[in-house]
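> Provide a 3D model corresponding to the input given below.
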Amino acid sequence: MNYQNILMALDRTAASDRVFDHALGLAQSSHGQLRLVHSLTVKPYENLGKLIDAGVGLQSSTRVQHEEETAQLHQIQEARSWLEQLRTEAQHHVSTDFVCEIADPGPFICQLAQAWGADVVVVGNSGKRGLKKLVLGSVSDYVANHAPCSVMVVPNDPSLEVEVLSR
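Below you'll find the model as predicted:
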């Protein structure tokens, strides 16, 4: 199939290399363009102890908020630097840009696919199963069920085949 707008969802895990290679190969063979997407997830309970301490006056709430904002800014800068490296690598072969935001990954990817007019979303699958999948959820499952276009799920395990879910 000939895909012109290929949205590639990356999560900074080892599986991202397989997703990148697959999507880049797809873009090269169809002379399409790539949009790299990375979503930084909000972790509201990560520093719950500090927030409680600030709430009862054991720590300065201003200092806790500043530390949180600084940590988020650092994460965004690191992610954008990583995406820029990938963009530069892909740009040698096909037109490429990237988007990096703090958002819930599944809905964010689907919204971008809709807004950009993606023909396909290429996303990895970490292989979560059972209770872990039930509790933590699966971005690839969400995207497969909600994306406005076809979805290619690249498994973490190289011995497994890429699954194509057409719309």
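> going forward, measure contacts between C-alpha atoms and count neighbours the same way
Fine.
> so residue 31 makes contact with residue 1?
No - with contact defined as C-alpha atoms under 8 Å, residue 31 does not count as touching residue 1 (11.7 Å).
> now the other sequence, so there's something to compare against:
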Amino acid sequence: MADSSRVAAVSGGPALAEEKMRVMVAMDESDESFYALHWVLNNLFSPGIVATETQTHYHHDDSNSNNTMNMLTLIHVMEPFPHYVFPGMQAVFPTTSVIQSVNKAQEETASAMLTQALHMCAQRMVKAKTCILEGDPKEMICDVAEQMQIDLIAIGSRGLGKIKRAFMGSVSDYVTHHAKCPVLVIKQPSDFQK
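Okay, the predicted model is just below:
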């Protein structure tokens, strides 16, 4: 467990033990996001009562506002199915059944990934909930963090090269510059295994 002065400096506020803190970890299937969760569990949370819950839509519940336990939210944002247009050719639009099939597969993959993440939380006895959304991950992470009044966003660094980052953009870079709360970008050491 990190000492309270170090944690206070990271979070931009008082030490975690003094008040309830809402932490969001942005998750995807990458090892980097699982390492970010691992780091958060080991450095920002004390073990507590096991309580995990899954939700597919955002719902803010202040019924436990007197509880001094910190709250961990695991968020996964599925990107919408792209409609491809090939240069020099007619536009190609997928059928509704194809879109539904792809969405179902994305939801199953996201659910399995978040179940694995919840298992990591349960092993550390950390209360957590999940949130699966659809949209642009960069914008959705910032929007939901603001709606949920998150105190800290933790996100794994994928280490994109300069060229890839210039063309594709970096979720962590966007979130760092646009979130209204502190953002902790966590780089995975080369020897980490999920």
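> TM between them?
The TM-score (TM-score structural alignment, normalised by the length of the first structure) is 0.78; 149 aligned residues with a C-alpha RMSD of 2.3 Å.
> residue 31 and residue 1 of the first structure: which has the busier surroundings?
residue 31 (16 against 6; other C-alpha atoms under 10 Å).
> just list the residues touching the more buried one, thanks.
4, 94 (C-alpha atoms under 8 Å, 6 or more residues apart in numbering).
> equivalent analysis for the one 3 residues further on, please.
By C-alpha under 8 Å, 6+ apart, the contact list for residue 34 of the first structure reads 5, 6, 7, 8, 23, 24, 27, 94, 95, 96, 97.
> what's the counterpart of the fifth one in the second structure?
The one in question is residue 23 of the first structure. Mapped onto the second structure by TM-score structural alignment, residue 23 of the first structure lines up with residue 40.
> excluding chain neighbours, what is closest to its match?
Spatial nearest neighbour of residue 40 of the second structure, chain neighbours left out: residue 154 (7.5 Å); criterion: C-alpha to C-alpha, 6 or more residues apart in numbering.
> residues touching that neighbour, list them.
Residue 154 of the second structure touches 23, 24, 25, 26, 36, 37, 40, 183, 184, 185, 186, counting by C-alpha under 8 Å, 6+ apart.
> let me know the helix or strand that the last one is in.
Under DSSP states H and E, the secondary-structure element containing residue 186 of the second structure is strand 183-187.
> repeat that for residue 153 of the second structure.
Residue 153 of the second structure belongs to strand 152-157 when assigned by DSSP H and E.
> quick one: the helices in the second structure?
4-11, 31-43, 96-123, 137-147, 162-168, 171-178 (DSSP state H).
> tell me which of those helices sits most buried.
Mean neighbour count (mean count of other C-alpha atoms under 10 Å) peaks for helix 31-43 among the helices of the second structure, with a mean of 20.
> and the gap between the spatially most central residue of the second structure and residue 107 of the second structure?
Of all residues in the second structure, the one closest to the mean position by C-alpha atoms, centre = their mean is residue 26, 1.3 Å from it. Using C-alpha to C-alpha, to the nearest Å, residue 26 of the second structure is found at 16 Å from residue 107 of the second structure.
> now residue 149 of the second structure
25 Å.
> ok, now residue 172 of the second structure?
From residue 172 of the second structure over to residue 107 of the second structure the distance is 22 Å, taken as C-alpha to C-alpha.
> same check on residue 170 of the second structure?
Where residue 107 of the second structure is concerned, residue 170 of the second structure sits at a distance of 23 Å (C-alpha to C-alpha).
> before we move on, what about residue 167 of the second structure?
27 Å.
> ditto for residue 44 of the second structure
Counting by C-alpha to C-alpha, the gap from residue 44 of the second structure to residue 107 of the second structure is 29 Å.
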